[in-house]
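Asker: Below are the sequence and a predicted model for it; my questions follow.
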Amino acid sequence: MNRPPQAALPDPTVKLSEGWHCLHIYYRVDQAALNAIGKSDRDWGRGELMHWLNPEREDAPQRLLAAVMSGHRADLGLMIMDPDPLVIDSVVQAIRACPLGPALVPTYSFVSISEVSEYVPTAEQYGEKLVAQGLEAGSEMYAAKLNAYASRLPAMNKQRLYPDFPELPVFCFYPMNKSRVPGANWYMESFSHRSALMSEHATSGIKFAGRVSQLITASTGFDDWEWGVTLWGRNPESIKEIVYTMRFDEASAKYAEFGPFYIGYSRTPQEIVDHLRL
């Protein structure tokens, strides 16, 4: 019996076909463990920690952010992105193995990957949206809007997959799901309805351009939540305002479930070591 030909399988790899792996991890300082570390090891450990937290070192991951965290759940927060998940994990293992490792206790982590959301319209879908809004296909205004969107789309998608971290001082992270409860099951809604709700949600966020930068990473199959939301703010109140404002959108008010919020302030490795009194 002749078997039908099978498509060639991709080569085994830990890397993604597009996009980067992402890790958020948070530590608290165990003061008793820190006090038990001798002075020479503590001095050495500070230097080692600053080395591993330095995003400019030669073998650093593609993106590395360190922040002083507010509240009792964590003192230090890291966000790390790279094509190779083991490069990301090498930072975690280096911190664990350095002389200050016993005093830095992980309290929470979140594993995800970058993606282009299925709700980001293609140029063709954007054209259909313009027609639905009342523009005549082929009109001068239609062509201008469509061409402007099509020219922006590659750069926007590149930023979603291979993001630059903005140089903003306030750093916020939280995980989220879309609900599955009776009467508000996101996954029972049609794609067109979900897409319309997400378009409304995105329109709310655009109002904060320049004040807040956002990155959504996908965690289905990687962690207990479905997405991770990272926000960078020009000031603290902008974080509160964008989260409050967007909760009134139906996609959030009816269908969103939120995990714990972590907020902190981006600092250099030296500033972090000094602030945490390591």
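Answerer: Received it, and whenever you're ready, just let me know what you need.
Asker: For the rest of this, base every contact and every neighbour count on C-alpha atoms.
Answerer: Fine.
Asker: all strands for the stretch 1-150 of the chain, in order.
Answerer: Using DSSP state E, counting those that start in this stretch, the strands of the stretch 1-150 of the chain run over residues 21-29, 63-69, 76-82, 104-114.
Asker: how long is stretch 205-214 end to end?
Answerer: With CA to CA, to the nearest Å as the measure, the ends of stretch 205-214 fall 9 Å from one another.
Asker: That stretch: how far from the chain's middle?
Answerer: Put simply, stretch 205-214 sits 15 Å off its chain's centre (CA atoms, centre = their mean, to the nearest Å).
Asker: Which residues does it contact?
Answerer: Outside of stretch 205-214, the residues within contact range by CA atoms under 8 Å, 6 or more residues apart in numbering are 166, 229, 230, 231, 232, 233, 234, 235, 238, 239, 242, 246.
Asker: Could you list the buried residues of that stretch?
Answerer: Neighbour-count burial for stretch 205-214, counted by 16 or more other CA atoms under 10 Å, picks out 205, 208, 211, 212, 213, 214.
Asker: Generate a markdown table for these, with distance to residue 225 and secondary structure as supplementary columns.
Answerer: Formatted as a markdown table, the buried residues of stretch 205-214 follow (distance: CA to CA, whole Å; DSSP: H, G, I helix; E, B strand; the rest coil):
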| residue | distance to residue 225 | secondary structure |
| --- | --- | --- |
| 205 | 22 | helix |
| 208 | 25 | coil |
| 211 | 27 | coil |
| 212 | 23 | strand |
| 213 | 21 | strand |
| 214 | 18 | strand |
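Asker: take the one below as the second:
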Amino acid sequence: MGQIAPATLEGWYALHQVFSADWAKLRALPAEDRAAVAEEAAALFAELAKGAEGQDGGWSAAFKLVGGGGDWLFVHFRPTLDELAEVQRRVYDSELGVHLVREYDYLSVTEAGLYHATAQAAQEAKPGSDEYKRIIQEAMEAEGAAAHVKSRLYPQVPEGMKYVSFYPMSKRRGETLNWYALPVDERSRLMREHGMTGRTFSGRVFQVITGSIGLDDWEWGVTLFARDPLEFKRIVTEMRFDEASALYGEFGQFFTGIRFAPGEWPEVLGSRPRGG
């Protein structure tokens, strides 16, 4: 079986933004001006959290980063790239945006890879043929209707999971080990094994996989939510022993943070007096 690209299902566009604050500039503001920045930020993120049409229109959330990389991670999900661009514009044009220094951003789209369905279709019909396309289309429609697939393509804010870990990754394309040179049935086997490991963390970690081939420098983004941040260490450790990661995984920078509500911007910016 030749090298066939797996069929994929896509949902919401995603933008991960990492910012540092210009603290010198912020702290030089009079107290009332700093309070105004915080109040506008609270109103902006309260609105962005709902999306254009409530949760069906996507959502945004802000996280305090712990460790290197920046001060805050903003995560946005929207149905279209145009809506995501508008969210980006509103962040930059806000009073808060004047005091932000962009450290990193990542553009992608929620994705469900249909490796198994693609491998099966290739066994039943010649890749590229009308019959092959029909089988793939039927598989996409069936998978797209499944509740667990919808939760991956249109993820909702994970209830009670305030910790986040985000990192980009790609599959290796070296002279000796090349993911893209593997037959699709072999890639299907490896990803099925990888997925089974991830499922053992169901209820403890909520995973959102986003594809970025053609959109950003890496190939996928992984966003993990959990109630206990140690679960990030556990799941990444377990999954790195899977053959798909051990042989073919390449990883970018990790960002770990704690979600905070829009109303907490005054405390985050230090504009509210202690005990106030």
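Answerer: Structure's in. What do you need? Since this is a predicted model, take the numbers as computed values, not measurements.
Asker: Which ones among the contacts of stretch 205-214 of the first structure lie within helices?
Answerer: Mapping those onto helices (DSSP state H) picks out 238, 239, 242, 246.
Asker: any chance you could map the helices in the stretch 1-150 of the second structure?
Answerer: Here the stretch 1-150 of the second structure has its helices, by DSSP state H, counting those that start in this stretch, at 23-27, 31-48, 81-93, 115-124, 130-145, 147-153.
Asker: Could you say which one of those helices comes nearest to residue 216 of the second structure?
Answerer: Nearest to residue 216 of the second structure, of all the helices of the stretch 1-150 of the second structure, is helix 81-93, at 13.5 Å by CA to CA.
Asker: I'd like to check the angle between that closest one and strand 72-78, please.
Answerer: Following axes from the mean of the first three to the mean of the last three CA atoms, to 10 degrees, one obtains 150 degrees for the angle between helix 81-93 of the second structure and strand 72-78.
Asker: In the first structure, which residues correspond to helix 81-93 of the second structure?
Answerer: Aligned by TM-score structural alignment, helix 81-93 of the second structure falls on residues 85-97 of the first structure.
Asker: which residue in the first structure lines up with residue 157 of the second structure?
Answerer: Counting by TM-score structural alignment, residue 157 of the second structure lines up with residue 165 in the first structure.
Asker: who are the neighbours in contact with the residue lying closest to that match once chain neighbours are set aside?
Answerer: In this structure, residue 165 of the first structure finds its nearest non-sequential neighbour in residue 63, 7.4 Å apart by CA to CA, 6 or more residues apart in numbering. Taking CA under 8 Å, 6+ apart as the criterion, residue 63 of the first structure is in contact with 55, 79, 80, 81, 82, 164, 165.
Asker: please redo it, this time with the cut-off set to 10 Å
Answerer: Going by CA atoms under 10 Å, 6 or more residues apart in numbering, residue 63 of the first structure touches 20, 22, 55-56, 79-82, 88, 162-165.
Asker: ok, which stretches of the stretch 151-278 of the first structure are strands?
Answerer: Using DSSP E, counting those that start in this stretch, strands in the stretch 151-278 of the first structure cover 170-178, 180-181, 184-185, 212-218, 227-233, 256-258, 262-266.
Asker: okay, and stretch 218-235 of the second structure goes to which residues in the first structure?
Answerer: On the first structure, the counterpart of stretch 218-235 of the second structure by TM-score structural alignment is residues 225-242.
Asker: Burial check on the closest residue to residue 157 of the first structure other than its chain neighbours, number of neighbours?
Answerer: Leaving out its chain neighbours, the residue that sits closest to residue 157 of the first structure by CA to CA, 6+ apart is residue 116, at 6.2 Å. Residue 116 of the first structure is flanked by 17 other residues according to other CA atoms under 10 Å.
Asker: still on that earlier bit, tell me which of the strands of the stretch 151-278 of the first structure sits most buried.
Answerer: Greatest average neighbour count among the strands of the stretch 151-278 of the first structure goes to strand 227-233 (a mean of 23), per mean count of other CA atoms under 10 Å.
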